[in-house]
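**Q** next one to model:
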Amino acid sequence: MLGAAALTVASLAAVAGPANAGSTEGHGTRTAASSVASGVKDVCGKVPAGYARCFAEIRTDAPAPKHAAANATTAPNGFGPADLHAAYHLPTTGGTDQTVAIVDAGDDATAEADLAVYRSTYGLPACTTANGCFHKVNQRGAATPLPPDRGWGVEIALDLDMVSAACPQCKILLVESDDALGTDLAAAVDEAVALGADEVSNSYGITESSLTPGNAKHYQHPGTAILASSGDYGYGIPSEPAVFSSVIAVGGTSLTKDSSARGWSESAWQGAGSGCSAWVDKPAWQSDPNCPGRMTSDVSAVADPNTGLAVYTVAQGAPGWIIVGGTSASSPFLAGVIALGGHPAKFADASPFYAASAQAGLYDVVSGNNGIFQDCGGDYQCNGAVGYDGPTGMGTPNGLGAF
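**A** Below is the predicted model of the structure:
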């Protein structure tokens, strides 16, 4: 096992190389290894039609560990649980009766061991198979056989760590689909709900198409909150499952400490996905003026890898502590926040975030934009704005008032 001191540009670039090499279809207008900023790589690369791409982004220029005596359990300079709880005014207790599921493609053999390092480093309670907190299954709900490694190990570690950061007392269910095929991931979502998940986070997407409406039924589970990342490709064509009206589409922000009364500031992250659906009707609870269809996103949290999260994993040859971002971070984090609130049945869709009563419980993000590959002409669809905007939705958590 490599220690945190071994965190180098070369090693991280190798970890973040394109998955599904030789595939023909990307997502949006970005190339497989491109990023919205230098020093950042996509964890998942191009994928064939019908397959999903994960939305984790890894820093290849990550700063040195916080302490000079670096070792495998010394966290780097990414945000940890205490930072996120302070930034979003979250309680440190709650969620003991909640199970948060994450759905990912393929097996991460080191998932439980890596999670143990993350949680012990930050003083979080142990979450293991032995104590009943952690449970890993295949898409049919069985502990064996687990699927092959599909190159999503960093994504899986990010998901597990972000649920842990938001809700340290929640149980975690990891459902590993056979592959990144959309039908496999949809089956894994159905299985997560069948196994009793209260919240299900999906950190992946497939560019919407004429086939999109037919897949929606797998993401409709009244009584369970279903969340999905909006994507890391800025303003453009939205992706499923985030575009489904029964799903909470999670956008992303850049989060920095400052001298304000809150102590933090946020702007729309330039990579945060947003878009106006051509295939999904506008839900009654969404009333933004310039999109006749379903608009993403609904709500958001930190996703910018340059203001990113500390994650621990040795999957795919990762060196231990790394800094990761993408809307793959904000979706599982917000699943954990909903779990802290303890009312998953309230979120059959994203409508509660649009209610006037929810606004005091959300920070309105009014600056920044995600029109890096396609401009929306100054419109709210790609610019942070008062009230609703595409990159950040209705805002980010300000305590649990909206949850």
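**Q** going forward, measure contacts between C-alpha atoms and count neighbours the same way
**A** OK.
**Q** so who does Met295 touch?
**A** 243, 274-277, 282, 286, 390 (CA atoms under 8 Å, 6 or more residues apart in numbering).
**Q** in strands, which of the residues you listed appear?
**A** 275-277 (DSSP state E).
**Q** redo those as JSON lines? Include neighbour count.
**A** JSON lines is the format used below for the ones in strands among the contacts of Met295 (neighbours: other CA atoms under 10 Å):
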{"residue": "Gly275", "neighbour count": "24"}
{"residue": "Cys276", "neighbour count": "24"}
{"residue": "Ser277", "neighbour count": "23"}
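**Q** could those residues go into CSV alongside distance to Ala315?
**A** What follows is these, written out as CSV (distance: CA to CA, whole Å):
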residue, distance to Ala315
Gly275, 33
Cys276, 36
Ser277, 35
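**Q** wait, which of these is closest to Ala126?
**A** Distance to Ala126, by CA to CA, is smallest for Gly275 among the ones in strands among the contacts of Met295, at 39.3 Å.
**Q** thought the closest one was touching Asp232?
**A** No. In this structure, Gly275 is not within contact of Asp232 by CA atoms under 8 Å, at 11.8 Å.
**Q** just the helices in this protein please.
**A** Along the chain, counting by DSSP state H, helices occupy 9-15, 81-87, 111-121, 153-166, 182-194, 212-215, 327-341, 351-354.
**Q** which elements pack onto the fourth one?
**A** Taking 3 or more CA pairs under 8 Å, 6 or more residues apart in numbering; DSSP states H and E as contact, the helices and strands that helix 153-166 lies on are helix 81-87, strand 99-105, helix 111-121, strand 309-313, helix 327-341.
**Q** and the angle for that helix with strand 99-105?
**A** 170 degrees (axes from the mean of the first three to the mean of the last three CA atoms, to 10 degrees).
**Q** report the buried residues of helix 153-166.
**A** Neighbour counts using 16 or more other CA atoms under 10 Å place 153-166 of helix 153-166 among the buried residues.
**Q** quick revisit: what is the nearest of the contacts of Met295 to Ser300?
**A** Proximity of these to Ser300 (CA to CA) peaks at Gly390, which lies at 10.0 Å.
**Q** for comparison, sequence B:
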Amino acid sequence: MRNHHQTQARRTAEILATLFATLALSGCGGSNSGTDTPSASAQAEGVTVPLDASGLPDAQASLVIEPTYHLAPVLLDAPDDRDVQDNSASALAAPHAQGLSASQSALNTRGLTVQAIESAQRAQALSTASGEAATPQASTSTVTTYTPAQIRAAYKLPALPAAGTTPTATQAAQLGAGQTIYIVDAKHDPNVAAELSTFNQKFGLPTCTSKTIATSAKLPLASATTSEGCTLSVVYSTASGTMSSTAPLYDSGWATEITLDVQWAHATAPLARIILIEAPDASLNSLLGAIALANSMGPGVVSMSFGANEGSWISSVDSAFSGSGMSYLAATGDSGAAVYWPAVSSKVVAVGGTSLSYAGSGTRTETGWSGTGGGISQYLATPSYQASGVPGVGSLARRGVADVAFNANPSTGQFVAVIPSGSTTASWVSAGGTSLATPQWAGLTAVANAMRVQAGKAVLGAPHAQIYGQIGAVPGTYASAFADITSGTNGVCANCTAKVGYDALTGLGTPNATSLLSALLGSTAVSTAPVVASATVSGKAGVALTFTVSTTAANPVSYALSGAPSGMTIASNGTISWAKPVAGSYAVTVTAKDSKTALSGQGIVTVVIASASTSQAPVIKASALSGIAGKALTGSISVSDPGGYAMAVTITGLPSGILLSVSGQTITLNWAKPVKGSYTLNISVKDAVGLTAQTSVPITIAAQ
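**A** The predicted structure follows:
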């Protein structure tokens, strides 16, 4: 994601003129200013959101924003046709792998276009022909590229119905039927419909019918219906948030962004209505106008794969994200650790990026992508949903970005069909960037909305409270709905490394879509993870310690310890044993895993072991005894240990006939028929940590 100031004075003047002419408007388009949540049966009408950008400084007003995608620097072999007849055929296969030469690897992947890749290929061919490169270059790295079926399998998205079959109402909802996704971009892609058609045909996805929206259409639009299937509409916005009949100018970079956004939003929610809104230029103001137009058109999910460096001005345009029944998602950026608007808005779901590894079976693995944006805002306060109860959040100083993540590394990219302007032939590329992750999360949100509407519930709107409070803060639900990304870095800073729980690279993590959708629907079925009660246990060095953890679970569980000191074990019933504790304080994580659901819960047991070196030796209290031969004699010896340790008592010199009994720490001596004479009892006491005490007790028995 990259922003730069326009250096030409004429261009700057044009942008500023547009800005000051349009930001004075209190609102644009629309016919309803209500803010009620839409009902389940009929979504509420849209609302026009006034944009008060009067506080924008000139530097931000003249920002020109570039698309955020990356392409692997190679044109791919065309995908095979296995998915044409069976749209899930490639799901179990390994992803496409293609090598890169050294010259290809040297290309910058950010904002790369098919034209630029072809130009580099021609330059390399000319070099080879002129003798500058006598032998073919060996591959120095490999690009891995995934199909829609492989992504659906890896992220556990609902299965597509077989090609040619009519989906049930439940299946249709799982594909986003009846929902609208707004793709907001700048400039123009004249081939977006043809590219989407090529993409759909190759991967056996539902087709999309092109549908024109007249510039005079009454807003908000009629809600999408569940029976119409996918439709694609392209509208041109103005900086004032209205529709224009004039197409923006073509730009190869923005056109690539547009087509990957449309294709992968559709791949994720194949029956959702897609409305592509093309802003006339890439100025901040024009993109705000495109967002305003989406708000005017009615409830839906807005996907934004663009951004600008955050600044003190961002709060002045935050009202752009207040549409009724609207969900807003934005890319966190592709330049490493940084915070960008609009992702930083507390009303926007900020989407970060990962590097995916999935071989067609088993569980996917991911690391935080080195290029993903993310960080801590310098300007926005910590929103209430980023509470300390969410794992890993702690006490964020301000708004943390990202919220969630998806595959974004172009070297572990996803197929996109691109038809350059003036051509009719599609080239296949491996696309990445958080701009690829964003439309997929937009599609996932549209699917969640469709499932909620089918269940008689309102659409999500801003889903932060759900994904943080109802999912992230509930251990079992979090473990089921998200894959927590715990490795990877996007820079050198305190918040630049992925870790357990929330982190700035990947937020809460990437979706396990089936469980996530169930949780967003309101099901409690995924909230059955074991609960392990945290506790503090005290012990003493050298004294065997045994205790049992308290666990609540629906099914039998297995236990594991992490952070445990050497020699500590846990049994199948949750009993922890440590034969020879060592002084110190230990935070031991106890994990209980449900034997049926495979969900896990954790608790922290703090074990504090006191040092033996601070203990005192045992204490013996006993007095001399005297008696008369033949008459019963009784006496007592008391022992104690200041450290509270167990003791072993040894008594020697006992005359025949004396019986000993023990009660607590008192030893009672009973001699029924003492015999005349003098005797000495030698008493030795040793406690569990090896400290000893000794004393002698004289016994004198006189004659009758």
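**Q** right, and the helices of the first structure - which one's nearest Gly223 of the first structure?
**A** Proximity to Gly223 of the first structure, assessed across the helices of the first structure by CA to CA, is greatest for helix 182-194 (9.3 Å).
**Q** which residue packs closest to His89 of the first structure, ignoring adjacent ones?
**A** Gly399 (4.6 Å; CA to CA, 6 or more residues apart in numbering).
**Q** now do the contacts for the one you found.
**A** 88-91, 361-362.
**Q** just the buried subset of those residues, please.
**A** 88, 90, 361-362.
**Q** which two of those residues have the greatest separation?
**A** Checking those with CA to CA, the most distant pair is Leu90 and Leu362, at 11.9 Å.
**Q** joint contacts of the two?
**A** 398-399.
**Q** name the nearest residue to the residue nearest in space to the middle of the second structure, ignoring sequence neighbours.
**A** Residue closest to the mean C-alpha point of the second structure, counted by CA atoms, centre = their mean, is Gly509 at 1.4 Å. Excluding its sequence neighbours, the residue lying closest to Gly509 of the second structure (CA to CA, 6+ apart) is Asp484, at 4.7 Å.
**Q** I'd like to know how far that neighbour sits from Ala193 of the second structure.
**A** Distance of Asp484 of the second structure to Ala193 of the second structure, given as CA to CA, to the nearest Å: 36 Å.
**Q** excluding chain neighbours, what is closest to Tyr155 of the second structure?
**A** Looking at Tyr155 of the second structure with CA to CA, 6+ apart, the closest residue is Asn512, at 5.4 Å.
**Q** residues contacting the corresponding residue of the first structure for that neighbour?
**A** Residue correspondence to the first structure (TM-score structural alignment): Asn512 of the second structure is matched to Asn398. By CA under 8 Å, 6+ apart, Asn398 of the first structure lies in contact with 88-90, 360-363.
**Q** same question for Ser367 of the first structure.
**A** 266-268, 383-385.
**Q** among the residues you listed, which one has the most neighbours?
**A** The member of the contacts of Ser367 of the first structure surrounded by the most neighbours (other CA atoms under 10 Å) is Ala268, with 32 neighbours in all.
**Q** returning to that earlier point: okay, the contacts of Met295 of the first structure in CSV with distance to Pro319 of the first structure next?
**A** As requested, these are exported to CSV (distance: CA to CA, whole Å):
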residue, distance to Pro319 of the first structure
Val243, 35
Ser274, 32
Gly275, 35
Cys276, 39
Ser277, 39
Lys282, 44
Gln286, 43
Gly390, 35
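**Q** tell me which of those is nearest to Asp298 of the first structure?
**A** Gly390 (7.7 Å).
**Q** Gln466 is in contact with Val349 of the second structure, correct?
**A** No. Contact criterion CA under 8 Å: Val349 of the second structure and Gln466 do not qualify, at 11.7 Å.
**Q** higher neighbour count, those two?
**A** Val349 (29 against 17).
**Q** on that earlier part again, dump the helices and strands packed on helix 153-166 of the first structure to TSV, plus distance to Leu195 of the first structure and mean neighbour count.
**A** As requested, these are exported to TSV (distance: least, CA to CA, whole Å; neighbours: other CA atoms under 10 Å):
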stretch	distance to Leu195 of the first structure	mean neighbour count
helix 81-87	27	18
strand 99-105	9	29
helix 111-121	19	19
strand 309-313	26	29
helix 327-341	16	29
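**Q** tabulate the ones you listed (JSON lines), appending distance to Val200 of the first structure.
**A** Listed next are these as JSON lines, based on distance: least, CA to CA, whole Å:
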{"stretch": "helix 81-87", "distance to Val200 of the first structure": "20"}
{"stretch": "strand 99-105", "distance to Val200 of the first structure": "5"}
{"stretch": "helix 111-121", "distance to Val200 of the first structure": "18"}
{"stretch": "strand 309-313", "distance to Val200 of the first structure": "20"}
{"stretch": "helix 327-341", "distance to Val200 of the first structure": "7"}
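**Q** any idea which of the ones you listed gets closest to Ala187 of the first structure?
**A** That would be strand 99-105 among these, by CA to CA, at 9.8 Å.
**Q** next, the mean deviation of the closest one compared to the second structure.
**A** Compared with the second structure after fitting, strand 99-105 of the first structure has a mean deviation of 0.5 Å; criterion: mean CA distance after the TM-score superposition for the first structure.
**Q** need the contact partners of that strand.
**A** Here strand 99-105 of the first structure has contacts from 150, 152, 155-156, 159-160, 163, 170-180, 185, 188-189, 192, 196-203, 332, 335-336, 339, using CA under 8 Å, 6+ apart.
**Q** on that earlier part again, quick one: the residue nearest to the centre of the second structure from Arg398 of the second structure, how far?
**A** 19 Å.
**Q** what do we get in the second structure for Gly271 of the first structure?
**A** Matched by TM-score structural alignment, Gly271 of the first structure corresponds to Gly371 in the second structure.
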